[in-house]
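Chemist: Let's see this in three dimensions:
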Amino acid sequence: MNILFHFRTQGTGAEGVHIAGMAGAFRRLGHSVVFSSPSSIDPSATAGENPFLPRQRSLLARLAAHAPAVLFELLEIAYNALAGVRLGALLRREHFDLIYERHAFFLCITAFLAQRHRVPLVVEVNELAGDERVRADPWLLPLARLADRFTFQRARLIVVVSPHLQRRIEAMGIRKEKILVLPNAIDEETLHVLPDGTSIRRRYQCESAVVVGFAGWFVPWHRLDVLVAEFAALAPGKAELRLMLVGDGTLRVNLEAQASALGIRDRLILPGAVPHAEMPDYLAAMDICVIPHSNAYRSPIKLFEYMAGARAIVAPCTEPIALVLRDGENGLLFDPSNDGALRIQLAALVDSPAFRSRLGQQAREDVCQKHTWTQNARELLLRLG
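Modeler: Below is the predicted model of the structure:
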């Protein structure tokens, strides 16, 4: 098939990893992919890049950060006209067998064009208005929901990353049979060789340490302050413990100040943002990989990267994560509403290398067998018939 892949994002960070992963999977299955986006980039080249670098931020991204909310939402609505011209030209010039779109608020022109040109539409949904999110709920929320319903009614298939999103879309009157739950995944090309963190541990002089780690962006919704506090409470009497936070973001200075105030700054390792291709080696340098916080609808991509590295994982017991991790078998889950629960699970792993190894090996086996982008692409195409 010839697939038109439309997205309205920067194509960096985790979203870029997701887009590049699905596009690569379609291609491995023998299909061709044409990207269409406001930035005209190929996420295969930008996936995982630092979205906080000013030189990489698009005009739309800068407006998102600084424009009044209503103005930004009006620009999102106006984007339908721009996308309509671009997508319409592509559909007239070239034959496409499928349109695959990453859902965005107020975006509905693709559904209109897919119906007009009689091309099946698959919509991938990662969030919906009304749930906890980075930006506040839209001021023009009724319009956002109207656009969602218009799009979902015309889609051949809706792919969601969590059962929560499935239930939300069903509540709009969309048939359950049109919705497919597919958690995020990993690029199978990265699974051929198990990464080695020896050189990273040597670089940061933690060869004999037990390294608790996190990889991602230093932003409020990841609740890294909780991880730092729980690590500090666990650290007394355990001189071998280190905390490695790989990434960058607006909260880096705050995290350093917090670590200093808690007396663990000398145990904190901050490599900064690293190229996505090097991330497996940094994860391999960690003995325990942590997701401090998630929510009811997100399927964290870092979870699958942790699993691919055969790491012992500690994560909150949200519904999307519990679809993938089985407590005590391929990871440890904790109740994020219970103070100290994260620390208890960390303690269970710090003192047991054999337990860490068993969890990590099972996690890697599970991600290889069940959670690759190619498996996801194959399943959605089978559902399409």
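Chemist: contacts and neighbour counts: CA atoms only from here.
Modeler: OK.
Chemist: ok but F5 is inside a helix, no?
Modeler: No. With DSSP: H, G, I helix; E, B strand; the rest coil as the criterion, F5 is located in strand rather than a helix.
Chemist: List the contacts of G328.
Modeler: L359 (C-alpha atoms under 8 Å, 6 or more residues apart in numbering).
Chemist: Chain neighbours aside, what residue packs nearest to G11?
Modeler: P43 (5.1 Å; C-alpha to C-alpha, 6 or more residues apart in numbering).
Chemist: mind listing what that neighbour touches?
Modeler: Taking C-alpha under 8 Å, 6+ apart, one finds 11-12, 16-17, 19-20 in contact with P43.
Chemist: Then G247?
Modeler: By C-alpha under 8 Å, 6+ apart, the residues touching G247 are 215-218, 270-274.
Chemist: I'd like the distance between the nearest residue to it once chain neighbours are set aside and F218.
Modeler: Once flanking residues are discounted, G247 sits nearest to A273: 4.1 Å by C-alpha to C-alpha, 6+ apart. In this structure, A273 and F218 are 10 Å apart, going by C-alpha to C-alpha, to the nearest Å.
Chemist: now the other sequence, so there's something to compare against:
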Amino acid sequence: MSAGQSTAMPQREGEPVRVLHVLDHSLPVQSGYAFRSEAVCIAQKRRGWEPIVVTSPKHYESWRGEWNQSEEIGGIRYYRARTVSSPALPLLGEVRLMAALARRLSSVIHAESPHVLHPHSPVLNAIPALLMGRRWGIPVIYEMRSSWEDAAVDRGSYAATSWKYKVSRSLETWVCSKADRVVVICEGLKRDLVGRGIPQERIVVVPNGVDVERFQPRPGDADVWKRLGLQGKKVVSFMGSFFRWEGLDLLIDAVAKLARVRSDVALLLVGGGEMEAALKDKIRLLGIEQHVVMPGWIPQADTLGLYPLIDVLAFPRYSTHLTERVTPLKPLEAMAMGKAVIASDVGGHRELVRHQETGLLFEAGNAAALAEALAAVFDSTQLRTRLEHNGLNWVARERSWAKTTESYREAYRLGVSRAIVKQFEVKEERS
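Modeler: Sure, this is the predicted structure:
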């Protein structure tokens, strides 16, 4: 079969548009990546499209459960690629992973006859999708959610001057140049790709969004609050993965400053990750154990009962190549829950937070400035109420998944046939 030869089944009249998403991992793993993937598939299904998912062999590195050939979660079909061994030789493991994913993709394409292949970061998903797209004659829309090589640098996995970084970045750029269209989640990533020579007219921004039916103001779970010992406290919280770039050590410093002058301040850190042990050591060193609660990971459904009892959510990210270009999801969820948000002034946050309107921005890396912002929200009901009201309204108006995922129609329109585009438009008119 020659490259570009179309063997995919043609679309029949009235048939839903099938989009085959290729993911690093998915539910039941709980992560920002998995939650965005779930939200995108649900939003597309509501539009009358038919999203289908294939996950990389890396899914089971996170899930660590028994391998399933396929399963259905929330009405979405998930196909799983088998795990592969991790040899010691450089790059051999990545080659094996991509080969296994390509084989799984080929079998799923044969079974499902998708009209669009939609691989999401990292590039290890995109390369097999490009190969299968060319083989089966299916357009490929690549979604770059983050700069994974920059994340690796921020984690300390390798240096920005290393060969691994250079290879990863070069492959990412190559994939973006070969895909029919590129989707990014924010303007920062778009500017980065344009700087690498990718024409901006080939890039479509589909921002992070929120399920406004799930994330909305509600009564709090007073029993959980009592068990955590937080009743009567002024509470600042962070919920998510404890990565280095999140700046949680800075947040601990800010809380320690406040704790010297007020006894009612408390920090709730929900989650875990690579910085967990170091953060606990820092809390002990500063002697503020009575001001910090770390319950570990809590299922997302259960965290919804915590939000209403929190005074402010803090996102103190440090300024790095990654955080200046990539927007996080958690601040949007906090705003959708009607909570005040304080965030560092890195580029990714400035796309989400308008200072003194939808939240407060402080100088990245400045613990004193963060402590000052926290005190302002704690001490002014008027300020906190204004931030909560404005943030909630902005998210409901601009960042529901129903609104942000409208841009996928543009991305697919630019990369697929006229017949399929017409079907998109018909489905949109009916929805």
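Chemist: Can you pull the TM-score for these?
Modeler: Once superposed, the chains reach a TM-score of 0.86 (TM-score structural alignment, normalised by the length of the first structure), with 367 aligned residues with a C-alpha RMSD of 2.6 Å.
Chemist: about what we covered before: please convert the contacts of P43 of the first structure to a markdown table, extending it with distance to T318 of the first structure.
Modeler: Converted to a markdown table, the contacts of P43 of the first structure look like this (distance: C-alpha to C-alpha, whole Å):
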| residue | distance to T318 of the first structure |
| --- | --- |
| G11 | 26 |
| T12 | 25 |
| G16 | 23 |
| V17 | 22 |
| I19 | 24 |
| A20 | 26 |
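Chemist: about what we covered before: what is the nearest of the contacts of G247 of the first structure to L74 of the first structure?
Modeler: Closest to L74 of the first structure out of the contacts of G247 of the first structure is W217 (28.1 Å), distances taken as C-alpha to C-alpha.
Chemist: Tell me how many other residues surround the closest one.
Modeler: 24 (other C-alpha atoms under 10 Å).
Chemist: Residue in the second structure paired with it?
Modeler: Matched across to the second structure, W217 of the first structure falls on S241, judged by TM-score structural alignment.
Chemist: distance of its match from A376 of the second structure?
Modeler: Separation of S241 of the second structure from A376 of the second structure (C-alpha to C-alpha): 26 Å.
Chemist: rewinding a little: which residue in the second structure aligns with the residue nearest to G247 of the first structure?
Modeler: Counting by TM-score structural alignment, A273 of the first structure lines up with W297 in the second structure.
Chemist: likewise R118 of the first structure?
Modeler: So, by TM-score structural alignment, R118 of the first structure is matched to G137.
Chemist: Could you count how many residues lie near its match?
Modeler: Neighbours of G137 of the second structure under the rule other C-alpha under 10 Å: 18.
Chemist: residue range for stretch 305-313 of the first structure in the second structure?
Modeler: The alignment of stretch 305-313 of the first structure onto the second structure (TM-score structural alignment) covers residues 333-341.
Chemist: looking at the first structure, which residue lies furthest from center?
Modeler: G237 (35.4 Å; C-alpha atoms, centre = their mean).
Chemist: In three-state terms, label that one for me.
Modeler: coil.
Chemist: Trace it over to the second structure, please.
Modeler: The pairwise alignment with the second structure assigns G237 of the first structure to V261, based on TM-score structural alignment.
Chemist: and what of G247 of the first structure?
Modeler: Aligned by TM-score structural alignment, G247 of the first structure pairs with G271 of the second structure.
Chemist: That match should be in a strand, yeah?
Modeler: Yes. Counting by three-state DSSP, G271 of the second structure is found in a strand.
Chemist: And it, how close does it get to L92 of the second structure?
Modeler: Look at G271 of the second structure and L92 of the second structure: by C-alpha to C-alpha, they are 33 Å apart.
Chemist: what do you get for H21 of the second structure?
Modeler: Distance, H21 of the second structure to L92 of the second structure, using C-alpha to C-alpha: 25 Å.
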